[in-house]
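Participant: quick one: sequence plus predicted model below, questions after.
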Amino acid sequence: MSIRLEDFPNELLLNIFRYVDTRDLFYGFWQLNQRFNQLLQSLKKLVLIIEKSESKLISIFGCQIYKVIVDTCLDINFMKFSYLHSIVLYDITETDLTQIRTKFMPYLAYLSIPSNNQS
């Protein structure tokens, strides 16, 4: 008897998804079927590390992202992260700074801008 992943109950899948990287969830499970899409859209407190352009992923999961770590010089539209509680910006741009306002990020509780000590 073989069991397929899609035969698992929603509760078990949601528990498994908690341990999988947001990017891997998106590229591995998004658009497999309607059930997986709905499960992914129900996830909360997702963490995203941005190292390259992730516009499609952000447009789908942006409102579910709890923490974002930006390790690139790309301009990121933080307006899409309506649930954001924590931001870590390694390569900050002026655009990034102008977007970070409590008016647009009511849940933001933590902001870190580590210094780049390259001598």
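Facilitator: Done, it's in. Numbers count the residues shown, from 1 in each chain.
Participant: going forward, measure contacts and count neighbours with C-alpha atoms only.
Facilitator: Will do.
Participant: how about Val47, nearest residue that isn't a chain neighbour?
Facilitator: Lys67 (4.8 Å; Cα to Cα, 6 or more residues apart in numbering).
Participant: just the element for that neighbour, please.
Facilitator: strand 65-70 (DSSP states H and E).
Participant: cool, and Gln41?
Facilitator: Secondary structure from DSSP H and E places Gln41 in helix 34-42.
Participant: need the next SSE after that helix, C-terminal direction.
Facilitator: Next along the chain after helix 34-42, taking DSSP H and E as the criterion, comes strand 46-50.
Participant: what's that next one packed up against?
Facilitator: The contact analysis (3 or more Cα pairs under 8 Å, 6 or more residues apart in numbering; DSSP states H and E) places strand 46-50 against helix 22-29, strand 65-70.
Participant: what about versus this one:
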Amino acid sequence: MSKKLFIVLLVSALIFTTVMNAYAVNQRAGKRKFKKYCHKKCHNGKFKNIPYITPSSLTTEQWKLFFTNDMKKLKRVHKNGELDSIKLKPKHYKNIEAFLINHGLGSFEPESCTQ
């Protein structure tokens, strides 16, 4: 294999890896967004009629239902425009979904998210 071909393949692999990582979900980012926009602002138990929610409040299957069909159930629960006011991008919702599903009740790593 020539040196030029090796360098071209190496650079191609690096570019491919970088692009794939840009589209991959990030659970840590999802945890940060969930804590900042969901748990600390609303679902912390301080407000009447708003439930205290952590990832382990629901099972992984229940969390999946919130994010299917264009987040229909999530939007139905937040019917007063709360989701519109925080202005998260679709990738942020994907990250939050990954965090909640991987740390929901019944997962290998259920999490209370209060740390």
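Facilitator: Nice, thanks for sending it over. All values derive from a computational prediction rather than experimental measurement.
Participant: now the TM-score, please.
Facilitator: Overlay of the two chains. TM-score (TM-score structural alignment, normalised by the length of structure 2): 0.23; 39 aligned residues with a Cα RMSD of 3.4 Å.
Participant: can I get the helices and strands packed on strand 46-50 of structure 1 in a markdown table including distance to Gln99 of structure 1 and mean neighbour count?
Facilitator: A markdown table is the format used below for these (distance: least, Cα to Cα, whole Å; neighbours: other Cα atoms under 10 Å):
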| stretch | distance to Gln99 of structure 1 | mean neighbour count |
| --- | --- | --- |
| helix 22-29 | 23 | 15 |
| strand 65-70 | 14 | 20 |
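Participant: hang on, the earlier thing: so the residue nearest to Val47 of structure 1 touches Ile87, yeah?
Facilitator: Yes: Lys67 of structure 1 lies in contact with Ile87 (Cα atoms under 8 Å); the separation is 5.9 Å.
Participant: give me the neighbour count for Leu40 of structure 1.
Facilitator: 21 (other Cα atoms under 10 Å).
Participant: do you know how far it is from Leu89 of structure 1?
Facilitator: 26 Å (Cα to Cα, to the nearest Å).
Participant: then Gln34 of structure 1?
Facilitator: 34 Å.
Participant: so between those two, which is more surrounded?
Facilitator: Leu89 (20 against 10).
Participant: for Gly30 of structure 2, list the residues it contacts.
Facilitator: Neighbouring residues of Gly30 of structure 2 by Cα atoms under 8 Å, 6 or more residues apart in numbering: 92-99.
Participant: so Leu5 of structure 2, which state does it fall into?
Facilitator: With DSSP: H, G, I helix; E, B strand; the rest coil as the basis, Leu5 of structure 2 sits in helix.
Participant: what is the helix or strand containing Ile15 of structure 2 packed up against?
Facilitator: Assigned by DSSP H and E, Ile15 of structure 2 belongs to helix 3-23. Using 3+ Cα pairs under 8 Å, 6+ apart as the contact criterion, no helix or strand is in contact with helix 3-23 of structure 2.
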